[in-house]
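Student: Turn this into a model:
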Amino acid sequence: MRSPELTPVERDQEDAQLAHVIAHDLREPLRMVISFTELLARRYQGRLDAEADEFIAYTVDGAHRLQYMLDELVAYLRLDSEAQPRQLTDCNALIDDIVQRLRPILEAEHAVVTYDVLPTLRADRRQLAHAFLQLIDNAVKFRSKASPRIQITAIRQSGVWVFTVRDNGIGIDPQFRDRIFLLFQRLHDAGKYAGQGAGLAFVKKIVERHGGRVWVESEPTQGCVFFSDAA
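Tutor: As a prediction, the model looks like this:
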């Protein structure tokens, strides 16, 4: 566990060092595991019994999932060290760009994203875009039977901007409202919903980097309303 006496700068340095270790010392042996298990799958598929083929397939899939999780962990740890200078960011243009990037997914799911007139903030544009993208992607991923509807609004309260991202998805049990913002936390079976449960942890860290906080209000089957505030 990291010491509670670490300063923010020391914590950033520790995160950067850990990211370096993962990126350079753990990825290489994992790449070897993936290469050799894929070789086993290609060379021996159908030559052993069906159970052996299944075991090899599980191993290949597990190794690829571990690689994805390591990549996500490195990106998470580098949020501070790779931050860009904050600049005036038009959130309307930002959401427009995100909708264009997600257009194939949105059209495939018949999803609609609407937003009011949004403010201009001084922010790390790349990270802010990543946070909104994760929230929109989550709304589409955890959809109900109805076509996804995502609404983004912002109001000024007590000197800060409060953003809401509202959807009509499957909702979240109140007991899990805090857990969903932890890294690699999944509430649903991996076979039903893709991903490793990292997206909202990124959102939380990005919002906190900008001096804000993020929370959710939801009930099962009632969709979600994600809130974040920023100065």
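
Student: can we go C-alpha only for contacts and neighbour counts from here?
Tutor: Fine.

Student: what about A146, neighbour count?
Tutor: 12 (other C-alpha atoms under 10 Å).

Student: List the contacts of it.
Tutor: Contact analysis of A146 by C-alpha atoms under 8 Å, 6 or more residues apart in numbering lists 168-169.

Student: Distance check, the residue nearest the centre of the chain against I105.
Tutor: Residue closest to the average C-alpha location in the chain (C-alpha atoms, centre = their mean): G199, at 1.4 Å. In this view, G199 and I105 are 17 Å apart by C-alpha to C-alpha, to the nearest Å.

Student: How much space separates the residue located most distally from the centre of the chain from L40?
Tutor: In the chain, the residue that sits farthest from the middle, by C-alpha atoms, centre = their mean, is R47; the gap is 40.0 Å. Distance, R47 to L40, by C-alpha to C-alpha: 11 Å.

Student: this one as well, want them side by side:
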Amino acid sequence: MQKELEERARELARSNEELEQFAYIASHDLQEPLRTMAGFANLLEKKYKNRLDQDANEFIEFIVDAAERMKKLITNLLEYSRINNKEAPFGAVDFNKVVSKVIYGLQNKLQSGDVEIKLNQLPVLQANEGQMQQVFSHLLGNAVKFRDERPLKIEIWAEEKDTQWQFAVKDTGIGINMAYATRIFQVFQRLHTRDKYEGTGIGLSVCKKIVEKHGGEIWVDSVPDVGSTFYFTIRK
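Tutor: The predicted structure is shown next:
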């Protein structure tokens, strides 16, 4: 029985590795034809947009918009497939610097609204710096994106536990129905239409995969129209 379980575990690991490799190859190979399509669509828009009728102009806009969305989707798929890359080494990571870099990268979005971010003292831990930056980029990016007209407050902190550190990113955004608290961490899962909030539905699944690679877990506590707190743990 034990040998059978071990064999199934090995088969599952091989299957997951093959699936990740397929996702990487497929998304990588899709980039070249997509660049060609997007390039010609942009040329068509620049050269003929004001020389065609309204219907034709709308068709061109649809092509350009679809190409841009596909580009983002492929980029996120590549990001997801690279998480288990063996060339992603661990080292001493100052999480204060990681989060500060992410906040700096969000300056354009932060300037467009009333946003207050409080960054408390964070630890230095063994982790992959690039992947930790991805986690905070998705969590803070979502906090800024999923908001209403109210002033937005975001707070980041960490608490030391027995064998791990627990991080938290809290916001006063639109919140999430807790019935979807598990679903949002699955690939391609979206709770809102693209017309209301853009995105590919991959960001939180990337966070989950990275956190699990670091021996931790991720979850959310949220109240609709009040806000959300995303928690994740990292081993000491």
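
Student: Can you calculate the TM-score here?
Tutor: In this superposition the chains share a TM-score of 0.87, using TM-score structural alignment, normalised by the length of structure 1; 228 aligned residues with a C-alpha RMSD of 2.4 Å.

Student: circling back to that earlier point, can you confirm the residue farthest from the centre of structure 1 is in a helix?
Tutor: No. R47 of structure 1 is assigned coil when assessed by DSSP: H, G, I helix; E, B strand; the rest coil, not a helix.

Student: Quick check: it vs I34 of structure 1, distance?
Tutor: Applying C-alpha to C-alpha to R47 of structure 1 and I34 of structure 1 gives a distance of 20 Å.

Student: Structure 2: which residue goes with F55 of structure 1?
Tutor: Matched across to structure 2, F55 of structure 1 falls on F59, judged by TM-score structural alignment.

Student: what about that match, how many neighbours?
Tutor: When neighbours are counted by other C-alpha under 10 Å, F59 of structure 2 comes out with 13.

Student: That one and R35 of structure 2: what is the separation?
Tutor: Distance check for F59 of structure 2 against R35 of structure 2: by C-alpha to C-alpha, it reads 18 Å.

Student: try G215 of structure 2
Tutor: Note on G215 of structure 2: its distance to R35 of structure 2, by C-alpha to C-alpha, is 37 Å.

Student: Figure out how far the helix ranked longest in structure 2 is from the centre of its chain.
Tutor: Longest helix in structure 2, counting residues (DSSP state H): helix 2-48. Remark: helix 2-48 of structure 2 is offset 17 Å from the chain centroid, using C-alpha atoms, centre = their mean, to the nearest Å.

Student: could you point out which element follows that helix?
Tutor: Per DSSP states H and E, the first helix or strand lying C-terminal to helix 2-48 of structure 2 is helix 54-81.

Student: That next one: average distance to aligned residues in structure 1?
Tutor: When structure 1 is overlaid, helix 54-81 of structure 2 sits 1.6 Å from its aligned residues on average, using mean C-alpha distance after the TM-score superposition for structure 1.

Student: I'd like to know which elements that helix is packed against.
Tutor: For helix 54-81 of structure 2, the packing partners by 3 or more C-alpha pairs under 8 Å, 6 or more residues apart in numbering; DSSP states H and E come out as helix 2-48, helix 203-213.

Student: between the longest one and helix 54-81, how big is the angle?
Tutor: With axes from the mean of the first three to the mean of the last three C-alpha atoms, to 10 degrees as the basis, helix 2-48 of structure 2 and helix 54-81 are set at 150 degrees to each other.

Student: Mind telling me what P224 of structure 2 corresponds to in structure 1?
Tutor: Aligned partner of P224 of structure 2 by TM-score structural alignment: P220.

Student: pretty sure that match contacts F176?
Tutor: No. Taking C-alpha atoms under 8 Å as the definition, P220 of structure 1 is not a contact partner of F176, at 10.8 Å.

Student: Which positions in structure 1 sit opposite stretch 98-111 of structure 2 in the alignment?
Tutor: By TM-score structural alignment, stretch 98-111 of structure 2 lines up with residues 94-107 in structure 1.

Student: Go through that stretch and flag the buried ones.
Tutor: With burial defined by 16 or more other C-alpha atoms under 10 Å, the residues of stretch 94-107 of structure 1 counted as buried are 94-95, 98-99, 106.

Student: mind checking the end-to-end distance for it?
Tutor: Where stretch 94-107 of structure 1 begins and where it ends lie 19 Å apart, using C-alpha to C-alpha.

Student: do stretch 121-129 of structure 1 as well
Tutor: 12 Å.

Student: Report the aligned residue range of structure 2 for it.
Tutor: Matched against structure 2 by TM-score structural alignment, stretch 121-129 of structure 1 falls on residues 125-133.

Student: for that stretch, which positions count as buried?
Tutor: Buried, per 16+ other C-alpha under 10 Å, within stretch 125-133 of structure 2: 125-129, 131-133.

Student: Who are the contact partners of the nearest residue to L94 of structure 1 once chain neighbours are set aside?
Tutor: Closest residue to L94 of structure 1 apart from its sequence neighbours, by C-alpha to C-alpha, 6 or more residues apart in numbering: A129 at 6.5 Å. Residues in contact with A129 of structure 1, defined by C-alpha under 8 Å, 6+ apart, are 94-95, 98.

Student: which element is A129 of structure 1 on?
Tutor: helix 125-141.

Student: and that helix with helix 199-209, angle?
Tutor: If you take the same axes, to 10 degrees, helix 125-141 of structure 1 sits at 150 degrees to helix 199-209.
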